[in-house]
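Peer 1: Quick one: sequence plus predicted model below, questions after.
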Amino acid sequence: MEAGLESVIAAHTVLSDVDGEAGRLVLRGATLESLAGVASFEEVCVRLWSGLAPVPVDGLKAALGAARVEVWSEVERLDDALAALPPVEGLRALMARLADGEDLPAALRITAAPAVFTGALLRRRAGRPALAPDPSAGHAADLLRMISGRAATPAQAAALDAYLVTVIDHGLNASTFAARVAASTRAGLVSAALAGISALKGPLHGGAPGPVIDMLDGIGSPGNARAWLEAALDRGDRLMGFGHRVYRVRDPRADALKGAIRRLGADEGRLALGEAVEAAALEILRTRKPDRPLETNVEFYTALLLEALGIPPEAFTCIFAAGRVAGWTAHAWEQVATGRLIRPRSIYVGPEPAPE
């Protein structure tokens, strides 16, 4: 058996297909390129959830808006201790208060929760009052408004929609596998989501985009890129935003997010810095590590897009969760419907008992 369950088939799924050799992501029969920047988050939720639950095909936007209002009641119990936690840990604690279940209302609550709770946590940390949801708004637009206090422009809402769609599901990644394990015990959708977010917060998974901003800030200008990156590799540092466990070519999500940044009309200087760093990093990595396929991954342009939308780096993982939670939900439903209790075996390599 390979370390990290490499190459082990742990589930059959209709939800997403990650082709690491071709650099292709399929979300229930549609390529990522055909969805990101075209379909809304709510529309892709319908795509993933249909057939697994009685999803209101034409009414999910309203249902999700009503769910944001429902989970808002938990914000009244947001105390100073929770607000002082890192945002992703505060989000996890607030989500743990939601009523569990395996039905559509439970799914809507946990899908609504990251948007409502992230905005409330960030505003409380900044000394500002939390803002109640607007159930008539699209999910992405309302998420941005609850963080910033200003109505999102159509371009901003479209950019965040593209991001949420891009990260909604991605095969049997660590957080999705954790969610499926929890779901296989019939613990409920909230419990599955909590397992997912606990795995997502790790720096080798959803916690990675924040350090990309630190790297860009450290480099400062395009002319400094090569020297800074060479020095980082000389110290044995990892270049954040490059390399992926599955993809052997460029991560298709990176291009989807780069396109979203361009459509947003974000700071051209910041994008130019990102492109210069990307080009220098890829050239250096190909020279230094010719036997390892280290291409741009989703984290690199995630950082630039979320920064352009005014989201602080400490909340990047919360926004990742706001998209991926819908995928966890779909996988949890699929596991309950088609799978068994997940219980792999281990091989004991410890000491043998002493002879009696």
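Peer 2: Yes, it's here.

Peer 1: CA atoms for contacts and neighbours, from now on please.
Peer 2: OK.

Peer 1: Enumerate every residue touching P252.
Peer 2: With contact set as C-alpha atoms under 8 Å, 6 or more residues apart in numbering, P252 has these partners: G23, R24, L25, L32, V298.

Peer 1: quick one: it and T176, what's the gap?
Peer 2: 19 Å (C-alpha to C-alpha, to the nearest Å).

Peer 1: Repeat that for L108.
Peer 2: 18 Å.

Peer 1: Name the residue in the two with the higher neighbour count.
Peer 2: The residue with more neighbours, out of L108 and T176, is T176; 28 against 21, by other C-alpha atoms under 10 Å.

Peer 1: give me the element the most centrally placed residue in the chain is part of.
Peer 2: Closest residue to the average C-alpha location of the chain: F320 at 2.7 Å, with C-alpha atoms, centre = their mean. For F320, the element it lies in under DSSP states H and E is helix 316-338.

Peer 1: this is the comparison structure:
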Amino acid sequence: MEIHKGLDGVVVSETKISSIVENQLLFAGFNIDDLVAENVQYEEVIYLLWYLRIPTNQELADFKQDLAVQMSISETIVTCLKIQTRQNLHPMSVLRSTISLLGVFDPNAEETDLISTYKQSIALQAKMPTIIAAYARLRKGLDPIEPKAELSIAANFLYMLTGTEPDEIQITAMNQALVLHADHDLNASTFTARVCASTLSDVYSCITAAIGSLKGPLHGGANERVFDMLTEINAGNLSVEEYLNQKLDRKEKVMGFGHRVYKTEDPRKKHLKKLAKELSALTQKEQWYFLSCQVERYLKDKKGLIPNVDFYSATVYHCLDIDSDLFTLIFAMSRVSGWLGHIHEQKEEDCLIRPRSHYVGPKHLSYSKIDTELQSGGMEA
């Protein structure tokens, strides 16, 4: 059997949800450059990823209403979040466990008909921003803030995080970040969700599995590590060049650089870099943007490495006053839209994902029965 480490270059399914064509990212055929240029609402992108078409005005209004109705979380979930703030847990572990609990408390979690599946999907999509914002406040000793039905997902998240309604610039930045992270071909977490869905498991289990995959620093967790790196450079006595050379000499990975698919440029990077520049200027945090540019230039000239979606998103989220250990949760808050679309598509395909592996261990060993008396004597000794 031919081996493709990490399934590199292997096509395992067909999809109509998103694609990477000639270094461009398309959502159901629409170029993300156009979606960002038109400042398309994240809610519209969710609808696009689920139904593979742009909604009418009435369909979008009804869809947003369905989301608004489901945004609040119960006191039981809040209590569970409070308990988790007392533990030494990574926020992604808290999100993973809490999403799983949503399935425990949903009496219809095991139902697989279209209406039940839609309700489960809406609940997951709508509640994730509320869960993240509530946890962010609870761990600081603050009470959670109820979402406002009239606000968008982007605006609501920032409002629930701070208690102050964000301005249009902040809303636009948050909305565009959510759009850019909404889906991305068959990435690791999406593949995890599809593998789980291929077994006909429930939607909550599929999303929980995807979150576990996204947590890893080689996937969604990279944006948190990017800001850790920028903080180390900013606080240390080494120049950008000295810091990066030491890192490269130790053969350590530089988070936020390189991509399995893109070899010239990640098409999402330019939008996030523009947002980082604008937000850092507005918030007087330009040093993070300039520092990021220095890192980008040096690694491109030194190693030919290109930034990916994680690199400039770290500065964007920092300028929105989001704690760095929450960055990957924001990724999940956006990517859940794509996960849900892929889960439904995989279930319609009705094909169990079950690859093979190439065995390289010993063969044809002879088995010798264990001497139980000798084992017993040894225990007594």
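Peer 2: Looks like it arrived, so ask away. Just so we're clear, the structure is a prediction, and the values are computed from it rather than from any experiment.

Peer 1: and the aligned partner of R68 of the first structure in the second structure, how many neighbours?
Peer 2: Residue correspondence to the second structure (TM-score structural alignment): R68 of the first structure is matched to M71. Burial of M71 of the second structure is recorded as 23 neighbouring residues (other C-alpha under 10 Å).

Peer 1: M71 of the second structure contacts E150, doesn't it?
Peer 2: No: counting by C-alpha atoms under 8 Å, M71 of the second structure stays clear of E150, with 11.5 Å between them.

Peer 1: returning to what we had before: the match of R68 of the first structure and T130 of the second structure, how far apart?
Peer 2: For M71 of the second structure, the distance to T130 of the second structure - C-alpha to C-alpha - is 7 Å.

Peer 1: before we move on, what about K300 of the second structure?
Peer 2: 38 Å.

Peer 1: of the two, who's got more company?
Peer 2: T130 (25 against 14).

Peer 1: measure the more buried one to H259 of the second structure for me?
Peer 2: Counting by C-alpha to C-alpha - T130 of the second structure and H259 of the second structure are separated by 31 Å.

Peer 1: To what extent is P129 of the first structure buried, counted in neighbours?
Peer 2: 14.

Peer 1: so who does A159 of the first structure touch?
Peer 2: Taking C-alpha under 8 Å, 6+ apart as the test, what A159 of the first structure contacts is G37, A260, I261, R263, L264, L305.

Peer 1: related to what we said a few turns ago, pull out the buried residues from the contacts of P252 of the first structure.
Peer 2: Neighbour counting with 16 or more other C-alpha atoms under 10 Å marks R24, L25, L32, V298 as buried within these.

Peer 1: P344 of the first structure: which of those is nearest?
Peer 2: Nearest to P344 of the first structure out of these is L25 (C-alpha to C-alpha; 27.3 Å).

Peer 1: and the counterpart of the closest one in the second structure, which of the three is it?
Peer 2: By TM-score structural alignment, L25 of the first structure lines up with L25 in the second structure. Classification of L25 of the second structure using DSSP: H, G, I helix; E, B strand; the rest coil returns strand.

Peer 1: burial count for the residue in the first structure that H184 of the second structure lines up against?
Peer 2: Matched by TM-score structural alignment, H184 of the second structure corresponds to H170 in the first structure. As a burial measure, H170 of the first structure scores 19 neighbours (other C-alpha under 10 Å).

Peer 1: Please, which helix or strand holds H170 of the first structure?
Peer 2: Per DSSP H and E: nothing holds H170 of the first structure, as it lies in no helix or strand.

Peer 1: looking at it, it is touching L25, isn't it?
Peer 2: Yes: counting by C-alpha under 8 Å, H170 of the first structure does reach L25; the two are 7.5 Å apart.

Peer 1: Now the common contact residues for the two.
Peer 2: In contact with both H170 of the first structure and L25: S16, D17, V18, using C-alpha under 8 Å, 6+ apart.

Peer 1: If you rank the residues you listed by neighbours, which is first?
Peer 2: S16 (22 neighbours).

Peer 1: can you give me the strands for the first structure?
Peer 2: 16-19, 24-27, 30-31 (DSSP state E).

Peer 1: Can I get these in JSON lines including distance to L271 of the first structure?
Peer 2: Converted to JSON lines, the strands of the first structure look like this (distance: least, C-alpha to C-alpha, whole Å):
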{"stretch": "strand 16-19", "distance to L271 of the first structure": "27"}
{"stretch": "strand 24-27", "distance to L271 of the first structure": "24"}
{"stretch": "strand 30-31", "distance to L271 of the first structure": "25"}
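
Peer 1: That concludes my questions; thank you for your assistance.
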